[in-house]
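K.L.:
Quick one, what's the 3D model for this:
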Amino acid sequence: MAHALHRLWLPILAMTLAVVASNILVQYPINDWLTWGAFTYPAAFLVTDLTNRRYGTASARRVVYAGFAIAVVMSLWFADPRIALASGAAFLVAQLMDVTVFDRLRRRPWWQAPLISSSLASAFDTVLFFTIAFAGTGLPWISWAAGDWGVKMAMALAMLVPYRALMQILLPLPTDPVHEHG
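P.N.:
Here you go, the predicted model:
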């Protein structure tokens, strides 16, 4: 377990940074349709999908759990508590969904697993986050959610470029004993 966490420090750090930055930036609207957080959160799906492809589902889940714990605690310092709670709930559900869907699609063409898993998980993340974070506040949260989801869909497509490039670097050799499927 210690070895597993040692080799996952970079994905855990990247996940934490993506979530904390998003929780801060979601508090700053661009207009009635978008907040700045819409542009940073999709990086969390990139981290999950690359970890899943490189190390397998068990390691991807470890990154999700560690990123969740660290990001929620940090978000309580840097964001409104309601946003930190909403983020934690939506993050956990969406990222674990992403890991599961990705794993079921991993043998399909390289682009299908990250695109489909991120798209489905983004829909759940958006609904959960914006409902918990902003319902009843008088803010235009429904239009923010719609704009956020639109950006997440565009980013899911755009993230295929760095995913493919990083996949070439991170994929294990066929004899790599660290690749796990659990």
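
K.L.:
When you work out contacts or count neighbours from here on, use the C-alpha atoms and nothing else.
P.N.:
Fine.

K.L.:
what residue lies at the spatial centre of the chain?
P.N.:
The residue lying closest to the centre of the chain (Cα atoms, centre = their mean) is Ala44, at 2.9 Å.

K.L.:
Could you pull up the residues touching it?
P.N.:
Ala44 is in contact with Ala14, Met15, Ala18, Val19, counting by Cα atoms under 8 Å, 6 or more residues apart in numbering.

K.L.:
ok, the nearest residue to Gln27 once chain neighbours are set aside to Tyr28 distance?
P.N.:
Nearest non-adjacent residue to Gln27, counting by Cα to Cα, 6 or more residues apart in numbering: Thr35, 7.0 Å away. Relative to Tyr28, Thr35 is positioned 6 Å away (Cα to Cα, to the nearest Å).

K.L.:
Neighbour count for these two, which is higher?
P.N.:
Using other Cα atoms under 10 Å as the criterion, Thr35 and Tyr28 rank with Thr35 on top: 19 against 12.

K.L.:
what's the single longest helix in this structure?
P.N.:
Ranked by residue count and defined by DSSP state H, the top helix of the chain is helix 81-105.

K.L.:
structure for this one too, so we can compare:
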Amino acid sequence: MAASKPSKRLGSESIEPMVTERFYDRELNSRERAVRGLRATLQGFLKALALAGIMLPLQLFGILTLDLPLSLFDAFAPTQGLRPSAWMSLGEGLLMLLVLLTILMTRRWGAGAVAGSALLGWALTFSIITMLIVELAPELQDGDFPSGRFISVLIISWVAGQLFAGRVFDITRGGNWWKAPFFGAAFGYGFQALIYFPGAFAGTGAPWLWWMLIYLVITTAISLAFVLIYGPLRRLIVPKAGLGGRFD
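P.N.:
Below you'll find the predicted structure:
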């Protein structure tokens, strides 16, 4: 809508009329609001699904390879009886990488978006594994399954550790660049260990306190090594607007 003001005469000079324009957004009706809301919801779900797809391979194969021993870290054990290959699997090694991947994704997309996608990825993992168990059930023996206590505590601990790592990273970013990736990884692994070892092994007679101590030494070393990788990756993984600078 346009409105004009009459010209005024000051002495021999005249002032041209001012023309102003005002624009009004048309109010959306209920159908248009519903369509817009549905479109935003669908876009958000597709984004979460895409991010979940990045994490899904590590989540899925981490669970599927829990029966394969991992001897990579045996040098960290003071005695042969405490070697990680006796209580750590290839699957757990893959889930360790999942924590580091979560931190890199949090750098790019933020803790909120990555946390939702992580939960979606775990839901997809659980669904796929359930379908595999149903399909293979006639050929499986009782010994082919880990105990319900073990698998429940393991999954809960890694979900919690993954989310905690992303959250700690998000809180500590913005200072010295190395602090966020180190503390995110170290605290994520530590939180996972505090849930997993007592939850899975307390009361079984296993030396789980020693195992947890060795595990924390291993994961602290991994966290330090991750800082060396994270530094160069800052140039490649640029945070979205509002999540920090390229070199944070």
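
K.L.:
Let me see the ranges of the strands in structure 2.
P.N.:
Remark: strands assigned in structure 2 by DSSP state E are 2-4, 9-10, 13-14, 19-21.

K.L.:
so which of the ones you listed gets nearest Gln43 of structure 2?
P.N.:
For Gln43 of structure 2, the closest of the strands of structure 2 is strand 19-21, at 35.1 Å, according to Cα to Cα.

K.L.:
matching residues in structure 1 for the closest one?
P.N.:
Following TM-score structural alignment, strand 19-21 of structure 2 has no partner segment in structure 1.

K.L.:
distance between that strand and the chain's centre?
P.N.:
Taking the mean of its C-alpha atoms, strand 19-21 of structure 2 sits 51 Å from the chain's own mean (Cα atoms, centre = their mean, to the nearest Å).

K.L.:
which parts of it are buried?
P.N.:
For strand 19-21 of structure 2, a neighbour-count test (16 or more other Cα atoms under 10 Å) marks nothing as buried.

K.L.:
repeat for stretch 204-213 of structure 2
P.N.:
In stretch 204-213 of structure 2, counting by 16+ other Cα under 10 Å, buried: Trp208, Trp211, Met212.

K.L.:
which ones are touching the residue mapped onto Ala165 of structure 2 from structure 1?
P.N.:
Matched to structure 1 by TM-score structural alignment, Ala165 of structure 2 sits across from Asp98. Each residue near Asp98 of structure 1 by Cα under 8 Å, 6+ apart is listed here: Phe45, Thr48, Asp49, Ser117, Ser118, Leu120, Ala121.

K.L.:
if we go to 7 Å?
P.N.:
Taking Cα atoms under 7 Å, 6 or more residues apart in numbering as the criterion, Asp98 of structure 1 is in contact with Ser117, Ser118, Ala121.

K.L.:
Likewise for Ala14 of structure 1?
P.N.:
Here Ala14 of structure 1 is in contact with Val47 (criterion: Cα under 7 Å, 6+ apart).

K.L.:
now for Thr102 of structure 2: what does it line up with in structure 1?
P.N.:
Match for Thr102 of structure 2 (TM-score structural alignment): Thr48.

K.L.:
Could you do Leu236 of structure 2 as well?
P.N.:
Aligned counterpart of Leu236 of structure 2 in structure 1: Ile169 (TM-score structural alignment).

K.L.:
measure that match to Phe124 of structure 1 for me?
P.N.:
30 Å.
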